[in-house]
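1. Test case, fold it:
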Amino acid sequence: MMLSPVLSAAAEAAPVGFALPLANWQLLGQKPMNVVWLAIALFVLFLIAILGFFFIRYGKLWFQAYMSVADVSLMSLIRMHFTKVNPNVIVQAKVMSAQAGLSISRRDGISTRRLEAHYLAGGNVMNVIHAIIAAHRAEIPLDFDQAAAIDLAGRDVLDAVQTSVYPKVIDCPDPSRTGKTTLSAITKNGIELRVRARVTVRTNIEQLIGGATEDTVIARVGEAIISSIGSTTDHFKVLENPDMITRVVLSRGLDAQTAFEIVSIDIADIDVGENIGARLQSDQAEADTRVARAQAERRRAEAIAEEQQMKAKVAENRSQLVLAEAKVPMAMAEAFRGGRITAPNTN
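-> Just a heads-up that it's a prediction; the model follows:
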């Protein structure tokens, strides 16, 4: 209250140039609430402009979610704008979840926060929702956390669910992986059998994270088939009862610690190959012949060497005989000179 008289006195005492600013201060001093209300009005208009901008931009999405009972608020859409989350993907995922009858509860369902977190983690939100809906329709237990973990682990969760519903057939061996079209196995009688099998598998969702892939299943099945054929006495039994092999292979539990469950193993084709046993025996006989020839050649060489040694000894003995015969006349002459031998009397 004391401010108005002071400002009035200052305005009268001030020069003409300063009279107008002091008058304005006097006006501000008389009505300070008008300025406050003006600032509030400007701030409200600013907020309304911002909300209007976001409503114009995301109003269609919010209305779509509202009409679909997808529980997506306008503030959530504004938050997605600042967190660099694609609101179209989140709204579409929530709408699909709601229309499919999935739980979209904010506490334990497919909430907006969970979808945003999975999107920011680099996951494929739509692929996860499609997988959950497919599993829900097929009555396969699969919740959002499990599906998101499978997706973030690098596995195709939708393909896994589809494989669970519609089993997948794997060729054993797989030409695209190994370049071979058949497995080569040898029975006990030495006959080669060329086998081609087809393995029907479905996804084991509980072991999908950390479970072995298709390559492991193919390797295990191929090893079991070769081992089963190798334990049979002859190839006729395998040709008569190919299911004997599949029963033995299935009983081994080859799908343990893998991401798949083996439904069946079918022998698609069996061809009789070479007589490996006879060829091995022939090779062994040829090798034995070569060894025998080498040993005979060695003995012949030893005999020839021994013969040469005997010839040398004969020549040495002959030389010694010649030397001995040369000593006989000398001994006779010495005996004549010594009188030990006299000439025979001719009378």
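2. from here on, contacts and neighbour counts on C-alpha atoms
-> OK.
3. wait, is residue 264 part of a strand?
-> Yes - secondary structure of residue 264 (DSSP: H, G, I helix; E, B strand; the rest coil): part of a strand.
4. The structure of the following sequence is requested for comparison with the preceding one:
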Amino acid sequence: MELTLITLAVVLALLIVALWLLFYFVPVGLWITAIFSGVRVGIGTLIGMRLRKVNPGDIIRPLISATKAGLDLDIGQMEAHSLAGGNVSRVVTALISADRANIALPWKRATAIDLAGRDVLEAVQVSVNPKVIQTPRVAAVAKDGIQVVAVARVTVRANIERLVGGAGEETIIARVGEGTVSSIGSAANHKMVLENPDAISRYVLERGLDAGTAFEILSIDIADVDVGRNIGAELQTDQAEADKKIAQAKAEERRAMAVAAEQEMRARVVEAEAQVPLALAEAFRSGRLGVMDYYRMQNVQADTRMRSSIAQDDDHAGGPVR
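-> Modelled structure (predicted):
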């Protein structure tokens, strides 16, 4: 009796596993949904998707949406795009949106855009409804040396044909910033920029900045213009400060040379004074100078020092007393 119950339990478990495998590899519910939605797909096709490790729901549900929208898509191409790592559902949604907006978007181009890493549905939406890209604050200097800071808003529309291989928003922002700097830099003074900010827009638009990008520039509007620093005055101040430091350095160099020359002259005087005793001794030995002559010379020097001292005292006292 116990053996029979065990056998029955094993058989029941195997039956459940078999049914789970059957319904896993044969998605009957999805097949029925496709049939009632007007999509003709065979059970063998769904089983083949399972064997190729493709989720049938990721293919059949977008195919149902496309069929209801009147699009004729090939299930083999959809499965190939899924195997390549693409997002079939998003591509089909983009195709439906493009068809409703009368935008020519073939299957191959849509899948290429998706595999290139771009959002094909967003591209279609931007193509229908243009978006606005705001540039960061761009600072430039007019010819009068005054800094002008401008912010631009660029209205762009996606170019479906150039989405694959075309540059993105960063390139648009960089080019508009470059054109803004060039336009402000060519102005005679900052007042002209403040009075006619639309001149920046015209100048930038004339340069064809959307070439080679995935967008088409519709308009460029200057949202804000501010006056910045006086760069010309700051440069002149810095130059004057640098000239001052150079002049001070040269003056210090001349002073050092003068001090060195003075010290050298003093050294020569000391050296000459050191030769006086030697000359006196030589004069005594040779007989050119007598003892009395030497004493008279000493007296004259003492008298001279005394007169100099008296003259200095008179100068300090305000002159001689009369």
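5. Mind checking the TM-score on these two?
-> Superposed pair, TM-score by TM-score structural alignment, normalised by the length of the second structure: 0.75. Supporting alignment: 271 aligned residues with a C-alpha RMSD of 2.8 Å.
6. the strands in the second structure, which residues?
-> For the second structure, the strands defined by DSSP state E occupy 131-134, 138-141, 146-158, 215-230.
7. Generate TSV for these, with distance to residue 196 of the second structure and mean neighbour count as supplementary columns.
-> Formatted as TSV, the strands of the second structure follow (distance: least, C-alpha to C-alpha, whole Å; neighbours: other C-alpha atoms under 10 Å):
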stretch	distance to residue 196 of the second structure	mean neighbour count
strand 131-134	20	16
strand 138-141	16	21
strand 146-158	12	22
strand 215-230	10	17
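8. between those, which one is nearest to residue 8 of the second structure?
-> Counting by C-alpha to C-alpha, residue 8 of the second structure lies closest to strand 146-158 out of these; the figure is 65.5 Å.
9. could the strands of the second structure be laid out in a markdown table, adding distance to residue 59 of the second structure?
-> Shown next, in a markdown table, are the strands of the second structure (distance: least, C-alpha to C-alpha, whole Å):
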| stretch | distance to residue 59 of the second structure |
| --- | --- |
| strand 131-134 | 31 |
| strand 138-141 | 48 |
| strand 146-158 | 27 |
| strand 215-230 | 31 |
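10. what's the burial count for the counterpart of residue 286 of the first structure in the second structure?
-> Aligned counterpart of residue 286 of the first structure in the second structure: residue 241 (TM-score structural alignment). Neighbour count of residue 241 of the second structure, defined by other C-alpha atoms under 10 Å: 12.
11. so where is stretch 250-269 of the first structure in the second structure?
-> Counting by TM-score structural alignment, stretch 250-269 of the first structure corresponds to 205-224 in the second structure.
12. er, stretch 202-218 of the first structure actually
-> With TM-score structural alignment as the criterion, stretch 202-218 of the first structure aligns to 157-173.
13. Buried ones in that stretch, by neighbour count?
-> Under the neighbour-count criterion of 16 or more other C-alpha atoms under 10 Å, stretch 157-173 of the second structure has 157-160, 162-164, 166-168, 171-173 buried.
14. And stretch 230-239 of the first structure, by the same measure?
-> Those would be 230, 232, 234-235, 238, for stretch 230-239 of the first structure by 16+ other C-alpha under 10 Å.
15. do the same with stretch 198-217 of the second structure
-> Result for stretch 198-217 of the second structure [16+ other C-alpha under 10 Å]: buried residues 199-201, 204-205, 209-210, 213-217.
16. mind checking the end-to-end distance for it?
-> One end of stretch 198-217 of the second structure to the other measures 16 Å (C-alpha to C-alpha, to the nearest Å).
17. roughly how far is that stretch from the heart of the chain?
-> Centroid separation for stretch 198-217 of the second structure versus its chain: 21 Å, with C-alpha atoms, centre = their mean, to the nearest Å.
18. do the same with stretch 140-154 of the second structure
-> Distance, centroid of stretch 140-154 of the second structure to centroid of chain: 18 Å (C-alpha atoms, centre = their mean).
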